[in-house]
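Engineer: sequence unavailable; structure follows:
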């Protein structure tokens, strides 16, 4: 299993949406040309190309890694890091820390 965390920086939104950060469906503009979403800027276009190439590689081989790209390791129970997809670059991040999971778990009680 491989896990991603959609980045809040550079997230796309509908041109009429006052949204900020990553939100439901914001990743679709990286895969499809949708009229409802604002056009991609050059950095977002490069990220879209990488996302499509990684999804295609995964569909063909079961492995999303590409020559010359940041390695996307398999997720393990002992590694809290996930792949963060961002127009500024693809990096590893600690999902639980970045999304303040401990706080949200305390609110849910």
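Structural biologist: Received, thanks. Source: prediction; values computed, not measured. Residues are numbered from 1 along each chain as shown.

Engineer: CA atoms for contacts and neighbours, from now on please.
Structural biologist: Fine.

Engineer: distance check, residue 85 against residue 107.
Structural biologist: 28 Å (Cα to Cα, to the nearest Å).

Engineer: presented hereafter is structure B, for comparison with structure A:
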């Protein structure tokens, strides 16, 4: 079939795996439901206590994330969406072989 990579980090999960040939599912969790989302981190706002990233690192990360968005095969905002998204990707990959 195909390689499906699931991750919440646009640059390291989506961008990197897609460049290696994977179909990438971006887990961009709903901020209200999960109270966490890497995409909502703003370099100009206070960061979580566990973050050691400098403002410069966060700005660089934001740029890398923007560049990686072009490689998103599917985006899910809840974990319940994940199985259907993976199934859609695999069906899209299998469809040409089935028709041949």
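Structural biologist: Perfect, thanks for sending it. The structure presented is a predicted model; accordingly, all values stated were derived computationally and were not measured.

Engineer: now what about the TM-score between them?
Structural biologist: Put the two chains on top of each other and the TM-score (TM-score structural alignment, normalised by the length of structure 2) is 0.26; 60 aligned residues with a Cα RMSD of 5.3 Å.

Engineer: related to what we said a few turns ago, settle it for me: which of residue 85 and residue 107 of structure 1 has more neighbours?
Structural biologist: Using other Cα atoms under 10 Å as the criterion, residue 85 of structure 1 and residue 107 rank with residue 85 on top: 24 against 8.

Engineer: now do the contacts for the more buried one.
Structural biologist: 4-7, 47, 91 (Cα atoms under 8 Å, 6 or more residues apart in numbering).

Engineer: next, the buried residues of the longest helix along structure 2.
Structural biologist: If you go by DSSP state H, structure 2 has its longest helix at helix 82-99. Of all the residues in helix 82-99 of structure 2, those buried under the rule 16 or more other Cα atoms under 10 Å are 82, 85-86, 89-90.

Engineer: buried sites along the helix or strand hosting residue 66 of structure 2?
Structural biologist: Residue 66 of structure 2 belongs to helix 55-68 when assigned by DSSP states H and E. Buried residues in helix 55-68 of structure 2, counting neighbours by 16+ other Cα under 10 Å, are found at 58, 61-62, 65, 68.

Engineer: and the next helix or strand after it with helix 82-99, angle?
Structural biologist: With elements assigned by DSSP H and E, the helix or strand that comes after helix 55-68 of structure 2 is strand 72-76. Per axes from the mean of the first three to the mean of the last three Cα atoms, to 10 degrees, the angle that strand 72-76 of structure 2 makes with helix 82-99 is 140 degrees.

Engineer: so which of the contacts of residue 85 of structure 1 are in strands?
Structural biologist: 4-6, 91 (DSSP state E).

Engineer: between those, which sits nearest residue 59 of structure 1?
Structural biologist: Nearest to residue 59 of structure 1 among these: residue 4, at 16.1 Å, using Cα to Cα.

Engineer: ok, and the closest non-adjacent residue to that closest one?
Structural biologist: Distances taken as Cα to Cα, 6 or more residues apart in numbering put residue 83 closest to residue 4 of structure 1, at 4.6 Å, once the chain neighbours are dropped.

Engineer: my read is the one you found is in a helix, agree?
Structural biologist: No. Read with DSSP: H, G, I helix; E, B strand; the rest coil, residue 83 of structure 1 is strand and lies in no helix.

Engineer: how close does residue 6 of structure 2 sit to residue 25 of structure 2?
Structural biologist: 5 Å.
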